[in-house]
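In: Turn this into a model:
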Amino acid sequence: MATKQAHFVPKTYLRGFLFDEKKERVYAYNSRSNLITPTKIDKICSQSYLYRVKDKDDNDSDEIEEMLAKDIEPKYQGLLNTVRLGEWIDKTTIADISTFIALQHLRVPGTMDFFEETGIKFLKDALKDELSKLLDDNARKAIIDEFKKDDPVRFEKLLKENPDFTGELSRQDIQDMIDENNMKLTIDIGKNNVIRGIFEQVLPIAEKFIRRGWHIMFAPDGYEFITSDMPAFVAKLMPDGVIHFSFGGFGRLDSDIIFPMAKDVCIVINGPEYFQKVGVVTPETVDIINRMVSSRPNIQYLISAQRPLVKKYSRYLTSPPQMQE
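Out: All right, here's what the predicted structure looks like:
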């Protein structure tokens, strides 16, 4: 049975950044309150019934949350333990890690919001294209004639209930509909469509990771990787030091997929060909990764086992927009 609070960054992942093993606490910097607090991992990175959808009978279903809790999240500690051995990783494990990274990128609220906004924009653009066809006088007349013929009762009802409707559409009527400022249109593509659509993208994205190069980076003694409430992302560090995010998406071969697995190890996937490179990186590389993690737009929390680290990198954050819980 799914819990009310669905963790979009699972606790099994957050345990890799604990400073207090017994109470399961991390240091979390909240960009909304500008406070750094020792926080239990069950208190952050969650929303009420985030993955609840409707089943075929229109009843509430927690099937996705239950699948995540039963089939995906319990594997993570074993995957992390395997990576920590510092040895060659077999293809099955690479595939499982790829799936987890893809899923972790997609399952966060920020990605869901992006999918919804993109879907709405697509539908609006499609509607505008169809409306633009009605700028032709013959096309407008044809659609009104068809309406009169196919549904005369509704047509007469519209005439009676809308004094401004004369039974014809003018070119200006259509232009007003197309005009972005006057277009009174609300499109709801539905939570079901957004969530199910997102989870359908997991395997196609994971397959892209499997075909690219894998850097298994271990932090040197005295240094640690940090993470956030959006821990898997696409970025590119440019020669001038500027970090570009998304950078053409997962399909662009000169982009980097960044995923801090735990405070001691980070995975970076890049390049056009598959390879594995394992080793301890320099403090400078750890700093670059941490700066990428903390510079990503719209994150709320920076998370670390060290208070000074979240304080140091918090200067890169901008506060995300407020969301309804």
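In: going forward, measure contacts between C-alpha atoms and count neighbours the same way
Out: OK.
In: My read is that L302 contacts N290, right?
Out: No. In this structure L302 lies outside contact range of N290 using C-alpha atoms under 8 Å: 9.9 Å.
In: higher neighbour count, those two?
Out: L302 (27 against 22; other C-alpha atoms under 10 Å).
In: Checking the more buried one next. Helix, strand or coil?
Out: With DSSP: H, G, I helix; E, B strand; the rest coil as the basis, L302 sits in strand.
In: The residue lying closest to it once chain neighbours are set aside: neighbour count?
Out: Nearest residue to L302 in three dimensions, chain neighbours excluded: S228, at 4.5 Å (C-alpha to C-alpha, 6 or more residues apart in numbering). Neighbourhood size, S228 [other C-alpha under 10 Å]: 23.
In: Please, where are all the helices along the chain?
Out: Per DSSP state H, the chain carries helices over the ranges 11-14, 63-67, 76-84, 91-106, 109-133, 137-150, 152-161, 171-178, 191-200, 202-210, 283-295, 307-313.
In: Near the nearest residue to F275 once chain neighbours are set aside, how many other residues are there?
Out: In this structure, F275 finds its nearest non-sequential neighbour in G213, 4.6 Å apart by C-alpha to C-alpha, 6+ apart. The number of residues packed near G213 is 18, by other C-alpha under 10 Å.
In: One more, please, to line up against the first structure:
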Amino acid sequence: MTPLNYPAKPRPGDRVAVVSPSAGLPGLFPHVYELGLRRLREEFGLEPVEYPTTRVMGADPRDRARDLTAAFADPTITAVLATVGGDDLITVTPHLDDEVLRANPKPYFGYSDNTNVLNHLYRLGMVAYHGGSVLVHLGRPGKPHPLTFDSLRAALFTSGWYDLTPAEEWGDQPNDWRDPSTLAHEPVMFPGEGWRWQGPARVVQGRTWGGNLEILHWLMAADRVGAVSDHAGEVLIIETSEELPSATEVFRILRNMGERGLLAGLPAVLVGRAKAWEFDRPHTLDQRREWADAQRDAVTRALAAYNPDAVVVFDVDLGHTDPQLIIPYGGEIRVDAVERRISVRY
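Out: Got it, this is the predicted structure:
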């Protein structure tokens, strides 16, 4: 098992990199992006620093890798935040300068396609942070979600243990970024129903690994996932994207992980609340509940075959739904199925 280290944290007033290693969507939606930058300054007291490809759609993967490497190399930069996800970061990480990254560890925040970077830093021995997007979370319409911002603030500035909190309300129906007027009101939200626990009543403590389930599948296909022994004893975190993979696809991905031997050694699994709405699939609330039930059933079926004794927690707000809790990637986590509490060490 590779030893992992927590990079030093930024302080209010510091300069932080704002990068788009996945997709340059800030160039298409500057009104959302500028709102996110303003909140980064006003709510967190941090000074964002852009790089040449931050607002460029379709930038060459080598240029995006050059920007990300430069952000780590700059001694005046104390953290790195991804603006958003995308679908081709798998072509960027091979161009990163690993010697520079190892020599200049910094907290990296991102999710979705950024699972590529999180896993890359993990393999370099660096704890990163699953969650946080300048567009999606800092640029949330209406006002910031308090759970998201409290978690992000703690992850940015503190190093102790932090108790995750089940959301009292949730949403998976974002406002349309193409219409700037939608920034004036919050997204549609629904009452929360708490986490759903499954498996034995025991306490599991270890470090985390995982991320977006579809990207994990790509990483396995590209042979960028470590040996089974590297992940033994870890807590798997998984979530699904706005592409809404079917329950069948979720089961098949987990089955493939099981056949590789990855699932058997994981004592606990945290499953993000399933996103079940997208602009081209505007499901009703009942349809979303059915979708989420099918996703939970798919995970349960796969784990029954490959790890029936795992502690499983469903509907944790760690993925593509609103709010989003920040999870240290490769960092410590405690999953207490006796008291039904989840704590992370930032």
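In: Work out the TM-score between the chains.
Out: Overlay of the two chains. TM-score (TM-score structural alignment, normalised by the length of structure 1): 0.28; 154 aligned residues with a C-alpha RMSD of 6.5 Å.
In: how close does V204 of structure 2 sit to V228 of structure 2?
Out: As judged by C-alpha to C-alpha, to the nearest Å, V204 of structure 2 and V228 of structure 2 stand 19 Å apart.
In: Which one of the two is surrounded by more residues?
Out: Taking other C-alpha under 10 Å, V204 of structure 2 and V228 do not tie; V204 has more neighbours (20 against 15).
In: how far away is that one from V269 of structure 2?
Out: Applying C-alpha to C-alpha, the value for V204 of structure 2 to V269 of structure 2 is 10 Å.
In: Overlap in contacts, these two.
Out: By C-alpha atoms under 8 Å, 6 or more residues apart in numbering, V204 of structure 2 and V269 have these common neighbours: V311.
In: ok, back up a step: which stretch among the helices of structure 1 comes nearest P38 of structure 1?
Out: helix 307-313 (8.4 Å; C-alpha to C-alpha).
In: Would you mind finding the longest strand in structure 2?
Out: For structure 2, the strand reaching the highest residue count under DSSP state E is reported as strand 203-212.
In: Which strands and helices lie in contact with that one?
Out: helix 115-123, strand 235-239, strand 327-329, strand 332-336 (3 or more C-alpha pairs under 8 Å, 6 or more residues apart in numbering; DSSP states H and E).
In: related to what we said a few turns ago, distance to I267 of structure 1 added to the helices of structure 1, as TSV?
Out: Formatted as TSV, the helices of structure 1 follow (distance: least, C-alpha to C-alpha, whole Å):
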stretch	distance to I267 of structure 1
helix 11-14	14
helix 63-67	25
helix 76-84	9
helix 91-106	10
helix 109-133	20
helix 137-150	56
helix 152-161	61
helix 171-178	46
helix 191-200	22
helix 202-210	11
helix 283-295	10
helix 307-313	19
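In: Minimum distance to I269 of structure 1: which of the ones you listed has it?
Out: Among these, if distance is taken as C-alpha to C-alpha, the winner is helix 202-210, at 6.8 Å.
In: Now do the buried residues in that closest one.
Out: For helix 202-210 of structure 1, burial by neighbour count (16 or more other C-alpha atoms under 10 Å) applies to V202, L203, I205, A206, K208, F209, I210.
In: what ranges do the strands span in the stretch 101-250 of structure 2?
Out: All strands of the stretch 101-250 of structure 2, identified by DSSP state E, counting those that start in this stretch, fall at 108-110, 128-130, 161-163, 169-173, 188-191, 196-198, 203-212, 235-239.
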